[in-house]
Every structure is written in C-alpha cells, then in structure tokens.
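Asks: this one's sequence-less:
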C-alpha cells in the first residue's frame, strides 16, 4: 500500500517505520522538509517532501501531528485528502489533577473534527491507545495472542485498509464501531494514561469474561 505520512514526530517515525518494514511504500511529508528527509532516511521510506505531497501520495494518509493542529491541517489539504483513507492517531490531552484530561468538548472527537474539516476523506480513528515505543518491537501477549488495535470507521474500504495496516505489523484489528464512537477511544486513552501515570496496568481492569459453559 502507498501511505503518505503527514508529520515528522515520534508517531510518524514509529508507525511509518513499522509500515515500511512491513513492505508498504511510505512517503514522509513535513513543513520542515529537511526533517522529513531525515526521518524518511531513518525509517526506509520511499520518499519525502511537503505535507501537500504526502496528502496526495497514496491510498492511505496518516495524520501524525499534534491533535490541536490536525483538523486545520486536514482542512488545508481537504482537496488532496478526498477519497483517501485518513488515519487519525492523535489524542487531545492536557495534564489534569490525578491524570490527563481531554481537550475536546463533550461528545466530540479529534477524528470527528478532522472528518468535518475534510468531508471528502474517509477518516479512521486508530493507533491512539498504544505507547509509541511499542511499534518498534514485535507485539507479545502472555497467552500468545496478537494484541489488538481498536479502530473506528464509517467507510468499509477504509476500514479494510486500516485492518491490513494493523495485521501486517503483527497486531490484531479490533473493529470498534463507526466514527461516532471515536470519542470513546479517545476517552479510553485518557483513562489508560492516567492509570499508567499512577503506576497501574489498564489491562488488569479488563479481564475477559468466561466463555459459555
């Protein structure tokens, strides 16, 4: 798959690198084209250039910029993003008492704001619950099952592309409903990060229910 990565930060490097290692053709675009070139060389990307070039590069586009900047960036490049799968991996969080808090309004999500800013794009919320460092290593679970990446999508073809990106890196796709449920994924990130900061493990709060007898 051809994937444009808009951004040059940690998530751009982690996910872009994971996809390049999985055999996808990755193009890195950044406002600082020197930084984009350095990242492209580091992760083995096929090319680098501007955000506009990344937006129009392939079937899928990763928005890997700060959450507060993502809707404006999508609006700026809405024409190029039309018809493409646009992956939103952001979390709109600020420090709060005892953890982190969402900066989006009640019921809103960054993914929804991106979809409103670029109405022709097929936005998918994904990759926002896993720490950036985990994309640089093979996923492992205690019971040997591939860990899951939940995602929210309205468009079936876009959902299929993101499922391919997830499974191709050794993870398990977990459909979590339409884009109207993206706010729940973003709230889950805020909850999980708060638990980590307190020294706990979020997975211990979500044990599997026993199967039928």
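Replies: Received, thanks. Being a predicted model, the structure only gives us computed values, none of them experimental.
Asks: contacts, neighbours, all on C-alpha from now
Replies: Fine.
Asks: For the longest helix along the chain, buried residues please.
Replies: Looking across the chain with DSSP state H, the single longest helix is helix 182-197. Buried residues in helix 182-197, counted by 16 or more other C-alpha atoms under 10 Å: 182-187, 189-195.
Asks: Which neighbouring elements make contact with that helix?
Replies: Packing contacts for helix 182-197, counted by 3 or more C-alpha pairs under 8 Å, 6 or more residues apart in numbering; DSSP states H and E, involve strand 99-102, helix 110-117, strand 148-153.
Asks: Presented hereafter is structure B, for comparison with structure A:
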C-alpha cells in the first residue's frame, strides 16, 4: 500500500549552498536561475558548457558553468534534468562524485514504451529506477511534474507560488529538497516515499498540473 504524506514543510531561514544542475535546458536553467537569484552558488552543466556562458553572464556572479562531472564535484545538492536514456552513462561518469549527496531527479522516462528503462519505470516507478541507477546518491523526485516556464513565472509571485510535488525515502534529503523548492520561490508538497512518485508521473492528473498548493493537494484525492 502506498502511504501519502501530503505535507508542506515550513520554509527555514535561508542558508546559501553550492548547487549543481546537470542538464541546463529549459527546466534546469529555470530552477538554477531561481536558485541563483535567491543567493545560492549554482553551477550549470552540460556536455557543452561554453554554450551556457551567455546565461551565466546574465545571472551574475552566483553562477558558473562546467561539465556534469564538475557540477557533481562542486555541489552539495545536484538537480539532474536530462533525457532519461543517458542516465546509466551519467552514473558511470559521475556516480562516485554523487555518493552521499542529495540528487533531485527531474527526469521523466523515455517516450518509447519498448525502451528497457521505460519498462522498468512503468513497473517499478521512476524514483526507484533512478535510485537503482545512482545507488549511492540520496534520490528525491523533484521538479519532474512542473513546466519550466511556470517555475520561472513563480519567482517573485509570493501570493500564488507554483506547487511542486516531491517524493523520497531519505527524510533529511526530502527536507533539503523541500527547502530548495521554497528557495526557488515555489511551494513543496511532499507526497511520500519514492514509491509515491508514480502518483505524479506522466499520465497522472498531478503531472503538469502547474497549479497552487491547495489545488495540487486535491488532485491527490
């Protein structure tokens, strides 16, 4: 039986952190931008970090760029936002640098239902599958069910912040993730353990609901 928590931890006083973003596309750059505006030190990364220089320059001194390996080494907490298929390759390249660190998993499974990872995600859930791939990291499903544009729009709109569902088995990691959702000027909704991530995967009502906290709660019944 899946147990739902549906908790929203209260935001704590701001504490600057070193944060890495592996995959600085639409979603990764939106979250990373909000974190940098909040005052965190953020490293945006991709296979071609030089292409991220214009964004880093616009965001200012809190933002640097690098490779995925550099971001994993630099950061206390890492957000991964890439297509799901290359995750095993990334784990080979960066898994040791992520050991013991909080890994915010914003990746969604392959569209091709015949892909082995799509099949594993369908049977086990995305969160447990990501945890298997990054066995030594502390995985939290976070920012996977919201649109990048809505994350960007939530900055500075304290009256109607975007609600972000998250799920994880490590209580401390979940608390850190929830605080980082607050720091991105959104509101966290802790749904439960990693197994509850299936409740906001692609194809469910909460996925891409892009709504307020109370409305998101109602989508979970």
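Replies: Nice, I can see it. Source: prediction; values computed, not measured.
Asks: Of the helices and strands packed on helix 182-197 of structure 1, give the one that comes closest to residue 30 of structure 1.
Replies: Closest to residue 30 of structure 1 of those is helix 110-117 (C-alpha to C-alpha; 18.2 Å).
Asks: Where in structure 2 does that closest one fall?
Replies: Across structure 2, the stretch matching helix 110-117 of structure 1 (TM-score structural alignment) is residues 126-133.
Asks: how big's the offset between the matching stretch and structure 1?
Replies: Superposing on structure 1 and averaging over aligned pairs (mean C-alpha distance after the TM-score superposition for structure 1), stretch 126-133 of structure 2 comes out at 2.1 Å.
Asks: Relative to the whole chain's centre, how far out is stretch 175-184 of structure 1?
Replies: 13 Å (C-alpha atoms, centre = their mean, to the nearest Å).
Asks: Output the residue interval of structure 2 matched by that stretch.
Replies: The aligned range for stretch 175-184 of structure 1 is 190-199, by TM-score structural alignment.
Asks: so how far is the first residue of the matching stretch from its last?
Replies: Stretch 190-199 of structure 2 has an end-to-end distance of 12 Å (criterion: C-alpha to C-alpha, to the nearest Å).
Asks: Just the buried positions in it, please.
Replies: So, applying 16+ other C-alpha under 10 Å, buried residues of stretch 190-199 of structure 2: 190, 191, 192, 193, 194, 195, 196, 197, 198, 199.
Asks: how about the most centrally placed residue in structure 1, what does it touch?
Replies: Nearest to the geometric centre of structure 1 sits residue 89, at 2.4 Å (C-alpha atoms, centre = their mean). By C-alpha atoms under 8 Å, 6 or more residues apart in numbering, the residues touching residue 89 of structure 1 are 62, 63, 64, 125, 126, 127, 128.
Asks: The same query, at a cut-off of 6 Å, please.
Replies: With contact set as C-alpha atoms under 6 Å, 6 or more residues apart in numbering, residue 89 of structure 1 has these partners: 126, 127, 128.
Asks: Residue 84 of structure 2: neighbour count?
Replies: 18 (other C-alpha atoms under 10 Å).
Asks: per the alignment, it corresponds to what in structure 1?
Replies: Using TM-score structural alignment, residue 84 of structure 2 pairs with residue 67 in structure 1.
Asks: so that match is in which element?
Replies: Using DSSP states H and E, residue 67 of structure 1 maps to neither a helix nor a strand.
Asks: Assess the claim that it and residue 90 are in contact.
Replies: Yes: here residue 67 of structure 1 reaches residue 90: they are 5.2 Å apart, a contact under C-alpha atoms under 6 Å.
Asks: in structure 1, which spans are strands?
Replies: Assigned by DSSP state E, the strands in structure 1 fall at 2-6, 25-29, 47-49, 60-63, 85-88, 93-96, 99-102, 122-126, 148-153, 172-175.
Asks: Looking at those strands, spot the one closest to residue 19 of structure 1.
Replies: That would be strand 25-29 among those, by C-alpha to C-alpha, at 7.3 Å.
Asks: Could you list the residues in contact with the match of helix 110-117 of structure 1?
Replies: With C-alpha under 6 Å, 6+ apart as the criterion, stretch 126-133 of structure 2 contacts 139, 194.
Asks: Can you give the distance from that stretch to the centre of its chain?
Replies: Using C-alpha atoms, centre = their mean, the offset of stretch 126-133 of structure 2 from its chain centre is 14 Å.
Asks: can you check stretch 58-65 of structure 2 too?
Replies: Worked out by C-alpha atoms, centre = their mean, stretch 58-65 of structure 2 lies 20 Å from the chain centre.
Asks: start to end distance for that stretch?
Replies: 12 Å.
Asks: What residues sit buried inside that stretch?
Replies: So stretch 58-65 of structure 2, judged by 16+ other C-alpha under 10 Å, has buried residues 59, 62, 63, 64, 65.
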